[in-house]
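**Q** missing the sequence, but the structure's below:
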């Protein structure tokens, strides 16, 4: 076997372990560059988050991956198919723009959405009743969509996304508009899907959801992906932070503190030295600083996002989450 053949086989084997892979996706609208060279690789069975503020290119990227729109340049493969439409029946997609026929009964709406993905209508309707019962909406099975609360209608559309038991589920801003209780329920549902081997990819501008759910993420800012990889690797880009409180305020031990040390009230804050905490502890003890408390805190995903995408993108994310103009 020559080198080229070996590399091809290795690449093919790697592709078999990916539910989605994309390289160099580019999309323009009316001459404006919306997505500029997006690379994404989503492992099969993973919960994968795409993070970025509104307008960053998240929705456009998802629509290209699903074959709803075609890229102007680049390559994509979804569930092993180069044309995503060939595997559309294996995919569940919940767009950010929600919409159901208001006159339909709830279980019929779920069955109808399943039928759009190839599920027999009668099977979808029966599954719709079962899913609504399982998710606490059994009392609303026969109600029309117009009679449901906003949260109940969103749940019905979510169940319609899953009724045909897809292998890949794509959610575009699924937590938007949900209260804290329903956000928690949705997180539980996503974990349940992954436990069954379903691949879940979702976009969000709320970092906390991705930090709780995902092992791998892609950060999109300005139509580019400055980072794609594990949450742990993203957090490790920033040194852990030390929080120290001492009985004494002055002494020779102060020279052992890193140059970046900030004093806030009774506490000293500084990055964990590359040499570790032990040499510093030794200096503090020998200098009789009187350690009252010392904690080491790893950087959160929000801090990593700021370091990778920049403060402007992070401010936009916060504004989007709070529903305020940036």
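**A** Great, that's in hand. This is a predicted model, so every value here is computed, not measured. Numbering: from 1, shown residues only.
**Q** make it CA atoms for all contacts and neighbour counts henceforth
**A** OK.
**Q** Run a quick neighbour tally on the residue nearest to residue 204 when sequence neighbours are not counted.
**A** Computed as C-alpha to C-alpha, 6 or more residues apart in numbering, the closest residue to residue 204 that is not its neighbour in sequence is residue 173, at 4.9 Å. Per other C-alpha atoms under 10 Å, the neighbour tally for residue 173 reads 21.
**Q** another one to put next to it:
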């Protein structure tokens, strides 16, 4: 794991600068810049067609950019450095008629691992994913979820210098999700930077240090959860022992929802908050007046609308 710089900031392992890719008249990726520091887990979030997969393919050199560049430790990335990245594509790239363990060992040896070491690592990972008794089966005999576990195993083997995973949790049951999350934590704890895409916002919220949100090919928000919250709309929840419909009549307040004794609202000023509390105390018992932390889904909807 690399040392921190003099500022205390982690050295960036890989990043993109102003990546752009067009398909005819369609701008699929539009000036996308992002960075993935050592040991960080970065969630890549966006709807279908937002540009996530195209960006990952350009990072891996499978597509050439029309503009922009991919950097590895501050310099243009090379083919040798790309070979050190554990990559899981959107489409499964394994051999359906080959035995699970055999092809994992084969792929690991292509990355320079010895046969014995590759076999031992593959068996350990398959056991961690609940496939320890199915190592000699052909891939096509497994369910789609179990095929996904094998695909992820292929990506994380042989101590990759970085990980880029396109929808790695798709099709996995909760137990497999937990197993994969634990394996990924061991990699990032060793300093491996991880970029992964997912439509499961609750999972991204749970696992990621940083988030990059794409919409129509552009980055519309990026940063830590705290940074994204700071840029979002502040909300408060009022809970009383009486109906809270009266909040609609107060100035300086935008009412988002009222359901009997509970109101969700935004306060324009500190004076509006004080006026709300004074009026609430005059009308009954105040059980709660608190700032509400937005969910990632709410942040996502706000920045992509």
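**A** That came through, no problem. These numbers come from a predicted model, not from an experiment.
**Q** Put one on top of the other, what's the TM-score?
**A** Scored against TM-score structural alignment, normalised by the length of the second structure, the superposed chains reach a TM-score of 0.86; 300 aligned residues with a C-alpha RMSD of 3.0 Å.
**Q** what sits against the residue nearest the centre of the second structure?
**A** Against the mean C-alpha coordinate of the second structure, by C-alpha atoms, centre = their mean, the closest residue is residue 43 at 1.8 Å. For residue 43 of the second structure, the contact set (C-alpha atoms under 8 Å, 6 or more residues apart in numbering) comprises 195-198, 204, 208-212.
**Q** wait, which of these is closest to residue 143 of the second structure?
**A** residue 198 (20.5 Å; C-alpha to C-alpha).
**Q** What is the equivalent residue in the first structure for the closest one?
**A** The equivalent of residue 198 of the second structure in the first structure is residue 204 (alignment by TM-score structural alignment).
**Q** Hmm, residue 201 and the residue nearest to residue 204 of the first structure touching each other?
**A** No - in this structure, residue 173 of the first structure is not within contact of residue 201 by C-alpha atoms under 8 Å, at 10.4 Å.
**Q** Strands of the stretch 51-200 of the second structure, start to end?
**A** 67-72, 75-76, 85-88, 162-166, 194-197 (DSSP state E, counting those that start in this stretch).
**Q** Now render those strands as JSON lines, adding distance to residue 21 of the second structure and mean neighbour count.
**A** Shown next, in JSON lines, are the strands of the stretch 51-200 of the second structure (distance: least, C-alpha to C-alpha, whole Å; neighbours: other C-alpha atoms under 10 Å):
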{"stretch": "strand 67-72", "distance to residue 21 of the second structure": "7", "mean neighbour count": "18"}
{"stretch": "strand 75-76", "distance to residue 21 of the second structure": "18", "mean neighbour count": "12"}
{"stretch": "strand 85-88", "distance to residue 21 of the second structure": "20", "mean neighbour count": "23"}
{"stretch": "strand 162-166", "distance to residue 21 of the second structure": "18", "mean neighbour count": "24"}
{"stretch": "strand 194-197", "distance to residue 21 of the second structure": "18", "mean neighbour count": "25"}
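**Q** Can you verify residue 255 of the second structure is assigned to a strand?
**A** Yes - Residue 255 of the second structure: assigned to a strand according to DSSP: H, G, I helix; E, B strand; the rest coil.
**Q** which residues touch the nearest residue to residue 103 of the first structure once chain neighbours are set aside?
**A** In space, and not counting its chain neighbours, residue 103 of the first structure is closest to residue 144: 5.6 Å by C-alpha to C-alpha, 6+ apart. If you count contacts by C-alpha under 8 Å, 6+ apart, residue 144 of the first structure has them with 102-106.
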